[in-house]
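J.: Can you look at this prediction? I've put the sequence above it.
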Amino acid sequence: MRWEGNRESENVEDRRGGGFGIGLGGGSLSIGTVVIAVVASLLFGVNPLSILSMLSGGSGQVAQVQSAHPPANDEMTRFVRTVLADTEDTWTDLFREQGRQYIDPRLVLFSGKTPTACGTGLTAVGPFYCPGDQKVYIDLSFYRLMQQRFHVSGEFAQAYVIAHEVGHHVQHLLGISDKVDSMRRRASEAQSNALSVRLELQADCFAGVWAYHANQARNILEDGDIETALNAASAIGDDALQKQAQGYVVPDSFTHGSSAQRVRWFTRGIETGKMSACNTFEARQL
């Protein structure tokens, strides 16, 4: 992936080594509570952040927030800042074409755990987006996990991860996430999971839309880049993760989509470059 020398975003907070507490809503969370949340997420497909928020009183308010120091200047941090800047430029242009204003998200680098408006963010959760504070959170050790556990490497695969979370920010700005959340609250567990899958697949498609326009404008793609992103999408499909973790697949519990579905919708985005092509909610077949 060609990225060096491109603009770097200033919307990055580096909380690594900052000594952040895990207080939430004025209370504190024990290690046992954190373990319960992570185990529940693995067994039932529940977001650990939701469980932590509930167990701490459900306020969702962040306590013990400290000032983040400026991000480091190592190669990986510069890469993250550059990818984020590229998403900013792309989505600003796409929103402007629709007569809308794009609001840049902030990206938080952390290690282990960090407070968020959605609860305590944990490395075990993986990268995630919190609509409450409009921030993307990522522990860069996730990239090592991608390589060691899923055998996926390459800079464009890493960029895809960021672009997917930014895709959730785009959904938030468009009001899509709020509508889906409202529908999920009135739905059965199976229906709620199905809505979550469509939301995640649309974020994959939006990541592809970003890649299409970024490459058109800045020629970022090199030979093999698209394949690495497709490998990443395939490796983190619900069916692949469940089969690896428990040896069998439970489709009704999917929350992100199968490997084939994630590949299909990312491909649709990167081939068309059109947001309108990412309407997973009206698609008869995912």
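T.: Cool, got the structure.

J.: okay, CA-based contacts and neighbour counts for the rest of this
T.: OK.

J.: which residue is nearest the middle of this structure?
T.: residue 165 (2.9 Å; Cα atoms, centre = their mean).

J.: can you pull the contacts of that residue?
T.: 127-129, 136, 203 (Cα atoms under 8 Å, 6 or more residues apart in numbering).

J.: ok, second structure coming up, stack it against the first:
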Amino acid sequence: MDFRKGRESRNVEDRRGQRAGLGGRGKIGIGTIVLALVAMYFGIDPSVVLDNAAVVQSPSGIQPDARRPAAENELASFSAKVLAETEQTWGAIFRASGQHYQEPTLVLFTGATRSACGVGQAQMGPFYCPADGKLYLDLSFFDELSRRFGAPGDFAQAYVIAHEIGHHVQNLLGISGKVQQARQRVSEREANQLSVRLELQADCLAGVWAHHAVREQQIILREGDVEEALRAASAIGDDHIQKQAQGYAVPDSFTHGSAAQRMRWFRTGLERGDLRECDTFSAAAL
């Protein structure tokens, strides 16, 4: 996988190396303190308000540090470049439909960090928080993707980032909020099924990004790149992970979709490049 321009996005918060991921805390003003007191009055834990306010940090791009391994610095730069390409692609797609694409922020962290959705830990893998519009990534996940899941390669890594960007697109379009509301009104099994459809749509949106990025020559795919992404999609399917952990799969507990489903929907987006083709919620079969 080659980048045509290789521009790094500036929408990056580099929290790597900060103690427990909680460094770089912002100043807490009198307004925040008042909100915390109001929260306490209504029986809400005031630390929620204080923690979210304290973690405010302005994106400033990758912070070079010669003490870090060269491979880690390369991954950080690569991630910022993928983010830049998604900004260009989704910005154009939104403009074509008369909408504005609000660019998300990528937070790079080590071990653990705070988000508006709570404390994120490396063991959770990459995640997107709709409450603050940020995606969170501990770069060690890419090593796990290669070593544990058997899905190495730069396009596999790009797929992971593009999937989380897909969740951001869902958030901007109001899809995530509707699904969350619907999940609260149904059984656990039905809620899991809604989660699966949400995740598969994000896979499809990752494919839509790749389709347009290749067509506009923002990225140039090499032989085997598509297979890398499909291998990653398969490796993190619920059935594959459950079988690896416990020797068998429980479909009713799936929240992300099977390996076959994840590959299918990523390929759908990649081949068709049309957001409308990613309507997993109307699909009779996944």
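T.: Structure received. Source: prediction; values computed, not measured.

J.: Need the TM-score from the superposition.
T.: The TM-score (TM-score structural alignment, normalised by the length of the first structure) is 0.85; 256 aligned residues with a Cα RMSD of 2.1 Å.

J.: Just confirm the residue nearest to the centre of the first structure is within a strand.
T.: No: according to DSSP: H, G, I helix; E, B strand; the rest coil, residue 165 of the first structure belongs to no strand; its state is helix.

J.: Now which residue in the second structure aligns to it?
T.: Using TM-score structural alignment, the equivalent of residue 165 of the first structure in the second structure is residue 164.

J.: Now do that match against residue 262 of the second structure, distance only.
T.: 14 Å (Cα to Cα, to the nearest Å).

J.: same thing with residue 78 of the second structure?
T.: Residue 78 of the second structure is 24 Å from residue 262 of the second structure, by Cα to Cα.

J.: Correct me if wrong, but residue 120 of the second structure is in a strand.
T.: Yes: assessed with three-state DSSP, residue 120 of the second structure lies in a strand.

J.: Just the ones in helices from the contacts of residue 165 of the first structure, please.
T.: With helices taken from DSSP state H, the overlap with the contacts of residue 165 of the first structure comprises residue 203.

J.: what about the second structure, which of the contacts of residue 165 of the first structure hold up?
T.: Retained in the second structure (both residues aligned by TM-score structural alignment, their matches' Cα atoms under 8 Å) from the contacts of residue 165 of the first structure: 127-129, 136, 203.

J.: possible to save these as a markdown table with distance to residue 188 of the first structure and neighbour count?
T.: Shown next, in a markdown table, are these (distance: Cα to Cα, whole Å; neighbours: other Cα atoms under 10 Å):
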| residue | distance to residue 188 of the first structure | neighbour count |
| --- | --- | --- |
| 127 | 26 | 21 |
| 128 | 24 | 21 |
| 129 | 24 | 26 |
| 136 | 28 | 22 |
| 203 | 23 | 28 |
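
J.: out of these, who's nearest residue 68 of the first structure?
T.: Nearest to residue 68 of the first structure among those: residue 136, at 14.7 Å, using Cα to Cα.

J.: The closest one touches residue 118, doesn't it?
T.: No: the criterion here is Cα atoms under 8 Å, and residue 136 of the first structure misses it with residue 118 at 11.3 Å.

J.: Now do the shared contacts for the two.
T.: residue 130.

J.: Can you tell me the SS state at residue 209 of the second structure?
T.: Going by three-state DSSP: residue 209 of the second structure is helix.

J.: can you count the residues close to it?
T.: 28 (other Cα atoms under 10 Å).

J.: Report whether the expected contact of it with residue 271 is present.
T.: No: contact criterion Cα under 8 Å: residue 209 of the second structure and residue 271 do not qualify, at 10.6 Å.

J.: Which neighbours do those two have in common?
T.: Joint contacts of residue 209 of the second structure and residue 271 (Cα under 8 Å, 6+ apart) do not exist.

J.: Going along the chain, name the helices of the second structure.
T.: So, for the second structure - with DSSP H - the helices run 30-41, 46-54, 70-96, 140-147, 154-172, 175-183, 188-215, 225-235, 238-246, 259-272.

J.: So which of the ones you listed is nearest residue 281 of the second structure?
T.: Per Cα to Cα, nearest to residue 281 of the second structure of the helices of the second structure: helix 188-215, 6.0 Å.

J.: Which strands or helices does the closest one pack on?
T.: Applying 3 or more Cα pairs under 8 Å, 6 or more residues apart in numbering; DSSP states H and E, we find helix 188-215 of the second structure packed against helix 70-96, helix 154-172, helix 175-183, helix 259-272.
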